[in-house]
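> heads up, no residue letters with this:
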């Protein structure tokens, strides 16, 4: 592209255009070999993704649902509670706005998240996928409605949790993560807001918008993404990483559950920008009033060196975690069958009760049309 500004003669312009065309064709072949599409290709539509472009068809599809309330919102879009008019089932509709400047990237993220949700459909600790469809301006997932709110809201309500409660939530998250990792999936945005509680108090891991697939074997990735307070050192340093970043984030969640506070403190001036939050000096806040067993697990998860981090051994990571003295009382088979009684059952007055979600979301108008945001 830099050469374009120096091209003067007609012969030179032809040569430049030929080089550009050759590069374009080479890039297209390389992308196709990776199973991706290049801009300019006719993007094939997966058979199980319903694309709806006619405005009448879009409105007809959306009219299959009765919108009840907004229950969440993020940079991607929002989540609405909706009822199917045909079956009367409740669903959480996750609406992802398309980026008109990067349409292929948005489609790739949607395709990856859909693949993860389909792969995890039968796991008891991952939110269940029902269906998806696409409109001219957005992608929409119909997901299981998990009505107990998220772990962050529960932690704010309760303050620090007992070690028995921490043990229960960590165990269910570990089982969910172990399944994802066995399928070559790294979550990369694990935090209390992405851990939901169902009506009985069991957890559901959700939001795979930043997840990475294909990390089988020794494959690694280098992308910097996620929530600053939960980023592992190897991700901040842009070093190659795999599943290790999820266990570091799990250590941060464990710390917050045990103390009711943030894991790291920053100088007041360092809280102002994202770069300062990421790369500024982070000082760990110590804890003294926890058992030695809990302390050993916490230190294991928060190891700076991923090779020494608890759970990160490629073959024996899960066994290493379950054999820790802190988890000695857990019957893992009963836990996987959801036969262990949760320490907390969310209060619910009915099937459409949304009191466990943030009031600032609930105050919004539950409008979803083909062009709404």
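Cool, got the structure. Because the structure is a prediction, the values reported are computed rather than measured.

> drop to CA atoms for contacts and neighbour counts, all remaining ones
Noted.

> mind listing the strands for this structure?
With strands called from DSSP state E, the chain shows them at 50-51, 65-73, 77-84, 90-97, 129-134, 138-144, 195-197, 203-205, 264-265, 283-284.

> deepest of the ones you listed, which one?
Highest mean neighbour count among the strands of the chain (mean count of other C-alpha atoms under 10 Å): strand 203-205, with a mean of 25.

> for it, packing partners?
helix 163-182, strand 195-197 (3 or more C-alpha pairs under 8 Å, 6 or more residues apart in numbering; DSSP states H and E).

> can you rerun that using 7 Å?
Strand 203-205 makes packing contacts with strand 195-197 when contacts are defined by 3 or more C-alpha pairs under 7 Å, 6 or more residues apart in numbering; DSSP states H and E.

> which residues sit against the strand it packs on?
146, 148, 149, 150, 151, 203, 204, 205, 206 (C-alpha atoms under 7 Å, 6 or more residues apart in numbering).

> redo that, cut-off 10 Å
In this structure, residues lying in contact with strand 195-197 by C-alpha atoms under 10 Å, 6 or more residues apart in numbering are 125-127, 146-154, 169, 173, 202-207, 344-346, 356.

> this is the other structure I want to compare:
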């Protein structure tokens, strides 16, 4: 059995949380949430709890054709690691959790909370709201990234498409397929991996121009800086701050950049050991709104926000033949993905 298959075979289904447990079966809501090269996502309702969820349908054949088994396996491994992390971790509320994972002959399914949209769509559809709420949204992002680092995870693909927005307009960082899992808390300045990984427009220089040296959690803060620039720039400059290798190279070789007039240059410091990390970001006065830091009690204040209702699952017709039934094979406290 290939390594990826062995890792997938030890993946699990239910992750604990404060909401009612997801058990299945699931009723599709007829709502497409997007599609990629080997996966699609759609809205569903858990028949047992009534919770509205996102079902990510990974086509096994396309996954193999795209040679993406390791991406799927890594994402499951990261979810498993986060679920098993017992230490208190500030910012965990701003990370997507996997509620269930199961498989059929043709597909692997990820079951997660249903989000309204991603940050890119929020910036496009509600530009004024995005700008006004930039300190709150970016503080939630920073808390989530710091939580990942506290659990020994470098995300490596922080970008607006992977920052999801829930029904209370709070952040959930998702898509961990390109992550590096170290397993124990990351130390600033330490190197952990040298793999070329990420999305060009948000990729840190030490990844882009890597010649074998190991990099660490600072790469996520560079990507965070690019997202933050996009969030606060006039018109929310589409595609991010950098769109080509030459643009990144030119910035790295320059001492200043007019594009960063509204952003502390320390966040996009080309030298990774001098770059702002969480403590520097948290203490920056830009995050203080009406005399209160957006980092203070962020998780508690997030759940107090007004919740919009964007789907009414109870209005859908219920037919047993439409329900998707997960195959439950218990393995200790986990359910295998592969039967």
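Everything's here; your move. Keep in mind that what you see is a predicted model, and the values were worked out from it rather than measured.

> that older thread, minimum distance to residue 328 of structure 1: which of the strands of structure 1 has it?
Of all the strands of structure 1, strand 203-205 sits nearest to residue 328 of structure 1, with 20.4 Å by C-alpha to C-alpha.

> Quick one: the residues in structure 2 that that closest one pairs up with.
Following TM-score structural alignment, the aligned partner range for strand 203-205 of structure 1 in structure 2 is 171-173.

> residue in structure 1 matching residue 103 of structure 2?
Match for residue 103 of structure 2 (TM-score structural alignment): residue 134.

> Once you drop chain neighbours, what's closest to that match?
Setting aside the residues directly before and after it, residue 134 of structure 1 is nearest to residue 51 in space (C-alpha to C-alpha, 6 or more residues apart in numbering), at 4.7 Å.

> and residue 177 of structure 1, what pairs with it in structure 2?
Residue 177 of structure 1 maps onto residue 145 in structure 2, by TM-score structural alignment.

> Tell me who's in contact with the residue lying closest to that match once chain neighbours are set aside.
Spatially, and ignoring its direct neighbours in sequence, residue 145 of structure 2 is nearest to residue 220 (7.3 Å; C-alpha to C-alpha, 6+ apart). Residue 220 of structure 2 is in contact with 142, 145-146, 149, 154-159, 202-204, 226, 277, counting by C-alpha under 10 Å, 6+ apart.

> For the residue nearest to residue 277 of structure 2 when sequence neighbours are not counted, list the residues it contacts.
Nearest residue to residue 277 of structure 2, sequence neighbours excluded (C-alpha to C-alpha, 6+ apart): residue 221, at 6.2 Å. Applying C-alpha under 10 Å, 6+ apart to residue 221 of structure 2 gives the contacts 142, 145-146, 156, 158, 202, 204, 227, 267-269, 272, 275-278, 281.

> and if you look at residue 310 of structure 1?
By C-alpha under 10 Å, 6+ apart, residue 310 of structure 1 lies in contact with 244, 247-248, 251, 296-303, 317-318, 320-321, 324.

> List the buried residues of stretch 57-73 of structure 2.
For stretch 57-73 of structure 2, the neighbour count (16 or more other C-alpha atoms under 10 Å) marks 57, 58, 59, 60, 62, 63, 68, 69, 70, 71, 72, 73 as buried.

> buried ones in stretch 237-253 of structure 1?
Along stretch 237-253 of structure 1, these residues count as buried under the neighbour rule (16+ other C-alpha under 10 Å): 241-253.

> Among these, which are located in helices?
244, 245, 246, 247, 248, 249, 250, 251, 252, 253 (DSSP state H).

> And residue 52 of structure 2, what's its match in structure 1?
Applying TM-score structural alignment, one finds that residue 52 of structure 2 aligns to residue 90 in structure 1.

> close enough to count as contact, its match and residue 144?
Yes - between residue 90 of structure 1 and residue 144 there is a contact at 7.6 Å, judged by C-alpha atoms under 10 Å.

> Quickly list what's touching both of these two.
Joint contacts of residue 90 of structure 1 and residue 144 (C-alpha under 10 Å, 6+ apart) are residue 81.

> Show the contacting residues for the residue nearest to residue 146 of structure 2 when sequence neighbours are not counted.
In space, and not counting its chain neighbours, residue 146 of structure 2 is closest to residue 278: 6.5 Å by C-alpha to C-alpha, 6+ apart. With contacts defined as C-alpha under 10 Å, 6+ apart, residue 278 of structure 2 is in contact with 139, 142, 143, 145, 146, 149, 188, 218, 221, 267.

> now do residue 77 of structure 2
Residues counted as contacts of residue 77 of structure 2 (C-alpha under 10 Å, 6+ apart) are 7, 8, 10, 11, 12, 71, 83, 176, 177, 179, 181.

> Wait, the fifth one touches residue 73, no?
No - in this structure, residue 12 of structure 2 is not within contact of residue 73 by C-alpha under 10 Å, at 11.4 Å.

> Tell me which residue of structure 2 lines up with residue 166 of structure 1.
Aligning on TM-score structural alignment places residue 166 of structure 1 opposite residue 134 in structure 2.

> centre of the chain versus stretch 241-259 of structure 2, how much separation?
Put simply, stretch 241-259 of structure 2 sits 26 Å off its chain's centre (C-alpha atoms, centre = their mean, to the nearest Å).

> Go through it and flag the buried ones.
So for stretch 241-259 of structure 2, counting by 16+ other C-alpha under 10 Å, buried means 241, 242, 248, 251, 252.

> go on, stretch 173-186 of structure 2?
Buried-residue list, stretch 173-186 of structure 2, by 16+ other C-alpha under 10 Å: 173, 174, 175, 176, 177, 178, 179, 180, 181, 186.

> can you tell me which residues contact the first one?
Right, the one you point to is residue 173 of structure 2. Taking C-alpha under 10 Å, 6+ apart as the criterion, residue 173 of structure 2 is in contact with 92-97, 118, 140-142, 144-145, 148, 155, 158-165.

> among those, which ones are buried?
Judged by 16+ other C-alpha under 10 Å, buried ones among these: 92-97, 118, 140-142, 144-145, 148, 155, 158-160, 162-165.

> In the stretch 151-300 of structure 2, mark out all the helices, start to finish.
Under the criterion DSSP state H, counting those that start in this stretch, the stretch 151-300 of structure 2 carries helices at the ranges 205-208, 218-232, 245-253, 278-282, 298-303.
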